[in-house]
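Q: no sequence on this one, just coordinates:
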C-alpha cells in the first residue's frame, strides 16, 4: 500500500532521485541540491503555518511504500504563483486581417506574453517512478491534492491550474524553443529550463519578445507542437481533464505545452467527495475509493476498498488502512470513488 504524506527533511535523497529520473522539461524539480533542500524546507514550514487565505505557501508530498518504507513518487501544490517571482505564460488569441475591397479575409493566431495566472493555485511536481505506475497509484498521487483542497479551501485560490510538459526529445530539444532560441535567446532549452527551475527568471523578461508573435511566422516544427503535451505527461493530462480541467488557450513559454485550469468548486474530486465516520474492522468490499484523513499537518491519503453504508455516514476500513491514515474508531475521513 502507498500512503501520501507531507515531505520531511529526511526525504531529500528520495526527492533528488525523483528529480534525476524525471528528465528534461520537468521545471518544478531541477537537479540542484540547494533548490531541492529549499523546496523541502519551504514545504515543512508551509504545512506548519496557520493560514486563513492563500499566500506563497508550497505543499510538497511524497508517496511512501508502507511495506518497504521506500519513497516512490512526489506531488505538490503551490498555494499561489506570481506573488514573489513572476509567472509567465503565452495566451493564444486570434485577429482578423481583412480587406473588403480586395476580397481578402485572413484569421491569424497570436501568442501574447503575460502574467494572467498570477494569484492562482498550481498543482505541480507530479512524478511517479516507472515501476510504480500501475493500479490506482497514479490516480492517488494526482487526486490526493483535490482531497486536500476540498478539506481546506481557505488555503487555496479560486482557480487552480497545471502547466503540462510540452514536446521535447530525449536530449531535451524542444521544437518551439529552437525557434525562440534562434531569434531571441541563444541558449539551449535544457539550460533555460534549468534556470527557471532554480528561480533565475530575470532573463525571461530581459529577452522574451514583448509584442505578440504571429504563429504563422514560426517554423512549421514549432507551430505543430503548440498546445501539445509530452508523451510521458499524457496520462497526467487525461486525469486532469476527467476532473474538469480544460485549456483556455494558454501555453508554456518555453516548450508551448498546454496549461489547463478549473475552479476548485468544479473539480470532480472536490464536489463529489464526502465524509464518513470511521469503524476499524475487517470487512469484505469491492468498492474502491481514494481516502484521506481530515488532518492538515499530518495529512495522509491512500487507495483501497472501503465498506460504506447506504446513507454514506459510516465507513468500515481495515486496520492496515487505519494505521496508514492514522485514524481510529469515530474519526472522520474524506472519500472519493475511484
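A: Arrived safely, thanks for sending. Note that the structure is a prediction, hence the values are computed from the model and not measured.

Q: alpha carbons only for contacts and neighbour counts from here, please
A: OK.

Q: show me where this protein has helices.
A: 12-22, 33-48, 137-151, 175-180, 189-197, 202-207, 220-225, 234-243, 268-271, 319-325 (DSSP state H).

Q: quick one: which of those is nearest residue 165?
A: helix 234-243 (9.1 Å; Cα to Cα).

Q: which helices and strands sit right next to that closest one?
A: Other helices and strands packing on helix 234-243, by 3 or more Cα pairs under 8 Å, 6 or more residues apart in numbering; DSSP states H and E, are helix 137-151, helix 268-271.

Q: check the gap between residue 15 and residue 36 for me.
A: 8 Å (Cα to Cα, to the nearest Å).

Q: next one: residue 326
A: Distance from residue 326 to residue 36, by Cα to Cα: 28 Å.

Q: could you do residue 4 as well?
A: To residue 36, residue 4 is 19 Å away according to Cα to Cα.

Q: same check, this time on residue 195
A: Distance, residue 195 to residue 36, by Cα to Cα: 14 Å.

Q: before we move on, what about residue 310?
A: In terms of Cα to Cα, residue 310 sits 46 Å off from residue 36.

Q: higher neighbour count, residue 195 and residue 36?
A: residue 36 (20 against 17; other Cα atoms under 10 Å).

Q: for that one, give its distance to residue 297.
A: On the measure of Cα to Cα, residue 36 and residue 297 end up 20 Å apart.

Q: swap in residue 59?
A: Using Cα to Cα, we find residue 59 at a distance of 10 Å from residue 297.

Q: tell me the contacts of residue 35?
A: Shown in contact with residue 35 (Cα atoms under 8 Å, 6 or more residues apart in numbering): residue 198.

Q: same thing but 10 Å
A: 29, 41, 197-199 (Cα atoms under 10 Å, 6 or more residues apart in numbering).

Q: okay, one more to line up with it:
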C-alpha cells in the first residue's frame, strides 16, 4: 500500500537520495545532509506544535511504499513564508512611454523585485521517484495537502501559493539567470540556487538590482523563458490550474519560473472534500478516493476504494485501510474523489 505520513529522522537517508534525484532548480531540497536534517527536525516540531494561526511551521511529508518500506516521494507545506527570511519574487508589470506630439506609444514589460507574498502559505517540495510515477501517485502526492489544509485551516493562510520550477538544462544552466549573472551576480545558477536552498539569502538583497528591469533589455534567451515551467513540471502546474490556481505575474528571481496562487476557499479539492465517520467492513465500490485521518502528528493518507454514504456522512473502508490510516470504527476521516 502507498501511504503519506509526516517525515521523521529515520527518513534522512531517503530524503538525501530524493534531493540528489531531484536535480538542479529544486531549491527546497539542497543536497546537504546537515540542512536536510535541520529541515526534518523543524518539520517534527511543526507537526507537534499547538497552533492557532500560521507561523514559521514547515510540514514535510513522505510517500512510503509499505510493501518495501521505501520512501518514494516527498511533499510539503510552509505555513507562512517570509516571516523569518525575506521571500523574493519578480513581478511582471508594464511601463508606457508615449509622446502625443510624435504619435509614439510604446508599452514595455518590467520586472520589479518584491516581497508581496510574505505571510502566504506555500505548497512545495513535491517530488516523486520515477519508479512510482503511476497509479495516480503524483496526483495523490499533490492533492492530499489540500485535505490537510482543509482539516487544519487555522494553521494556514487564506492565500496559498506554489513556485513552479523554471527552465534550466541538465547542467543547471538557466537562460534567465545567465543574464543576471553576467551583469549583477558573478555566480552560476547552481551556486545561487544552492545558497538560497540552505537559507543564505542575504546576497539577493545585496546584489539584486533595486530598480525595475526592462524585459526587452534581457537577452532573447532570457526573455523566452520568463513565466515558463520546466518540462518535468508541466503535469504539476496543470494539476494546480485545475484546482483553481492561476498566474498573477509573479516569477522566480533565479529561473523566471511562474508562481501560481489561489484563495484557500476557492481551491477545488478543499471545497469538494468531505468529512465522514468511519465504518469498517466490506467495500463494494471500486472508485478510488484520497482519504486521510484528522490528526496532525500522526497524520496518514492513502488512496483506496471505499463505499460513501453521503446522506449519513459515513464511509465504509476495509480493515487494511483503517490500519494504514491509524483509525478505528467511529473515527472521522476526510476524503476526496481522485
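A: Happy to help now that I have it. What you see is a predicted model, and the numbers here were worked out from it, not measured in a lab.

Q: what TM-score comes out when they're superposed?
A: Scored against TM-score structural alignment, normalised by the length of structure 1, the superposed chains reach a TM-score of 0.99; 338 aligned residues with a Cα RMSD of 0.8 Å.

Q: any of the contacts of residue 35 of structure 1 buried? List them.
A: Buried residues within those, counting neighbours by 16 or more other Cα atoms under 10 Å: 29, 41, 197-198.

Q: nearest to residue 184 of structure 1 among those residues?
A: Nearest to residue 184 of structure 1 among these, with distances taken as Cα to Cα, is residue 197, at 19.9 Å.

Q: test my guess that that closest one contacts residue 39.
A: No. In this structure, residue 197 of structure 1 is not within contact of residue 39 by Cα atoms under 10 Å, at 11.1 Å.

Q: so what sits against both of those two?
A: Jointly contacting residue 197 of structure 1 and residue 39 under the rule Cα under 10 Å, 6+ apart are 28-29.

Q: can you get me a residue count around residue 95 of structure 1?
A: Using other Cα under 10 Å, residue 95 of structure 1 is surrounded by 11 other residues.

Q: now for it: which residues touch it?
A: 106-110, 214.

Q: out of those, who's the most crowded?
A: residue 110 (18 neighbours).

Q: from residue 260 of structure 1, how far off is that one?
A: Residue 110 of structure 1 is 19 Å from residue 260 of structure 1, by Cα to Cα.

Q: and what of residue 294 of structure 1?
A: 27 Å.

Q: now swap in residue 217 of structure 1 and tell me
A: For residue 217 of structure 1, the distance to residue 260 of structure 1 - Cα to Cα - is 25 Å.

Q: so which of the two has more stuff around it?
A: It is residue 260, of residue 217 of structure 1 and residue 260, that has more neighbours when counted by other Cα under 10 Å, with 21 against 11.

Q: give me the nearest residue to the more buried one, chain neighbours excluded.
A: residue 247 (4.4 Å; Cα to Cα, 6 or more residues apart in numbering).

Q: just confirm that neighbour contacts residue 160, I think it does.
A: No. Counting by Cα under 10 Å, residue 247 of structure 1 stays clear of residue 160, with 11.9 Å between them.

Q: name the residues contacting each of these two.
A: Joint contacts of residue 247 of structure 1 and residue 160 (Cα under 10 Å, 6+ apart) are 260-262.

Q: what sits against residue 214 of structure 2?
A: With Cα under 10 Å, 6+ apart, residue 214 of structure 2 has these contacts: 92-95, 108-112.

Q: likewise for residue 151 of structure 2?
A: Taking Cα under 10 Å, 6+ apart as the test, what residue 151 of structure 2 contacts is 145, 270, 273-275, 292-296, 333-334.

Q: which of those residues ranks first by neighbour count?
A: That'd be residue 292 among these, by other Cα under 10 Å, with 29 neighbours.

Q: from residue 12 of structure 2, how far off is the residue lying closest to it once chain neighbours are set aside?
A: Nearest residue to residue 292 of structure 2, sequence neighbours excluded (Cα to Cα, 6+ apart): residue 301, at 4.0 Å. Remark: distance between residue 301 of structure 2 and residue 12 of structure 2 (Cα to Cα) = 21 Å.

Q: between these two, who's got more neighbours?
A: For residue 301 of structure 2 versus residue 12, the count of surrounding residues by other Cα under 10 Å is larger for residue 301: 29 against 17.
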